[in-house]
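Asker: below are the sequence and a predicted model; questions follow.
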Amino acid sequence: MSAITPAMVLWAYGQGYFPMAEGEEIFWLDPDPRAIFDLDTVHFSRRLLRRIRQGQFTVTYNHCCALVIQRCAERRKTWLSAAIQQTYCQLHELGHVHSVEVWQDGLLAGGLYGVTLGALFSGESMFHRVTDASKVALYYLVERLRERGYRLLDAQLLNDHTASLGAVHIPRRQYRELLQHALSQDCHFT
């Protein structure tokens, strides 16, 4: 199925599914196990914290979400089809997709974006053009989610990069329990 709408995406996230594309063909995933960042225990390396304190980067939220989505899709192989990108931009306009942008010397150095529902932030993708810029974005995302009372940071699929940042696997059953709890709460990213 290639059609995708904002309503379809929001319903799917509420059930534990998320879309991916191969070419323009869209399919829905509900992996077992699921990858998450535990907001209570995720920590960052001293080296990264030192780099953040040095003030090399400026961070903004929702400043250029469409550009972050576009940059995340600029890979040789991407799961972000044109239809998915367009839908996430529409979801941003509806207040359900948010981005964290990391700037260096006035240029977009890295960032990430994700979907929010209740106290869920489902991280979709990140990119960097400057070393550590995506890690800086994750640091500021975690800080914002903690400040705003979010309970679940979904990383969806574990890979070497997310594992190096502290993402862990949990069983689908446990993810669904955490999801239901997160959906029952009201949080605001901005």
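Answerer: Perfect, I can see it now. These numbers come from a predicted model, not from an experiment.

Asker: going by C-alpha atoms from here, please, whenever you check contacts or count neighbours.
Answerer: Fine.

Asker: what residue lies at the spatial centre of this protein?
Answerer: Centroid check for the chain by C-alpha atoms, centre = their mean gives Gly123 as the closest residue, at 1.8 Å.

Asker: host element of it?
Answerer: strand 120-128 (DSSP states H and E).

Asker: equivalent analysis for Thr131, please.
Answerer: Assigned by DSSP H and E, Thr131 belongs to no helix or strand.

Asker: from Gln56, how far out is it?
Answerer: From Thr131 across to Gln56, the span is 11 Å (C-alpha to C-alpha, to the nearest Å).

Asker: same check on Gln180?
Answerer: In terms of C-alpha to C-alpha, Gln180 sits 39 Å off from Gln56.

Asker: in a strand, Val115, correct?
Answerer: Yes - assignment of Val115 by DSSP: H, G, I helix; E, B strand; the rest coil places it within a strand.

Asker: which one is it nearest to, not counting chain neighbours?
Answerer: Nearest in space to Val115, with sequence neighbours left out and distances taken as C-alpha to C-alpha, 6 or more residues apart in numbering, is Val97 at 4.4 Å.

Asker: then this one, side by side with the first:
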Amino acid sequence: MIPWLGPESPFPPLETALTRPNGLLAVGGDLSPARLIEAYRCGVFPWFNEGEPILWWSPDPRMVLFPEELKISRSLAKVLKRENYEIRADSAFKQVMEACAAPRKGLTGTWIHPQVIAAYGELHEMGLAHSVETWVGGELVGGLYGVGLGKMFFGESMFSRVSDASKIALVHLVKKLQGLDFGMIDCQMKTEHLASLGAREISRKEFSQTLKELVHYPQRGEKWCLDHEQVK
């Protein structure tokens, strides 16, 4: 049985998560800042469709990117050297979430609905949720968002309206996190796109152990700025 979370219910142990569907741990609760922070500190994230109860997940294995393992292809390195784009952080957080929520090719529906956008908007105002954005000619063409706690970043979603725009944002995110001495980026589930950039799967046990080492550092809680020159 999957436990239902009441207002004060803690998350159950991660090892009690289902194997099918992979990682389903609990149902219910809310998306308050306190609950979301607790979830990330435990290695849990919400993922559910609009109109459904909140579903909480901790998959095994877990896709992660260690900043020092970032892979930049020769073609991407050439793109990064161009001067035709601008990189920003935390200047259009809601716009990034809304762009990530837009229907993807061949797919219908989205889990990034107004309830989720509002919840992460609160974390953004607290300086805990961040966006990294790629702009061309004053237009937002790609980006990503996620949550930073301690020295751990939890990636949530990314989008791209032009070729390589999300990859540019990810590279700048990684360089920013390296400058802040972050140790790991949670990518949640495996995709070939992330694997091509150096992300890999680790066991839930290893993820949880590394998370505990990183998440309890003092919290910065501030808006980000980025140095465009740091990836040249």
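Answerer: Nice, I can see it. Just so it is clear, the structure is predicted and the values come from calculations on it, not from any experiment.

Asker: TM-score for these two?
Answerer: In this superposition the chains share a TM-score of 0.95, using TM-score structural alignment, normalised by the length of structure 1; 190 aligned residues with a C-alpha RMSD of 1.4 Å.

Asker: quick check: the residue nearest to Val115 of structure 1 touching Leu112?
Answerer: No - counting by C-alpha atoms under 8 Å, Leu112 is not a contact partner of Val97 of structure 1; they are 10.5 Å apart.

Asker: the two: who's more crowded?
Answerer: Leu112 (28 against 25; other C-alpha atoms under 10 Å).

Asker: wait, what's in contact with that one?
Answerer: 68-69, 72, 99-101, 123-127, 134, 137-138 (C-alpha atoms under 8 Å, 6 or more residues apart in numbering).

Asker: can you find the partner of it in structure 2?
Answerer: In structure 2, the residue matched to Leu112 of structure 1 (TM-score structural alignment) is Leu144.

Asker: before we move on, the earlier item: and Gln180 and Gln56 of structure 1? Which one has more around it.
Answerer: Each of Gln180 of structure 1 and Gln56 has its neighbours counted (other C-alpha under 10 Å); Gln180 has more, 16 against 12.

Asker: tell me which element the aligned residue in structure 2 for Ala83 of structure 1 is part of?
Answerer: When structure 2 is aligned by TM-score structural alignment, Ala83 of structure 1 is paired with Gln115. Applying DSSP H and E as the criterion places Gln115 of structure 2 in helix 114-125.

Asker: elements contacting that helix?
Answerer: Counting contacts by 3 or more C-alpha pairs under 8 Å, 6 or more residues apart in numbering; DSSP states H and E, helix 114-125 of structure 2 is packed against helix 33-42, helix 93-101, strand 129-136.

Asker: export those to JSON lines and tack on distance to Lys190 of structure 2?
Answerer: Below are these laid out as JSON lines (distance: least, C-alpha to C-alpha, whole Å):
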{"stretch": "helix 33-42", "distance to Lys190 of structure 2": "18"}
{"stretch": "helix 93-101", "distance to Lys190 of structure 2": "17"}
{"stretch": "strand 129-136", "distance to Lys190 of structure 2": "21"}
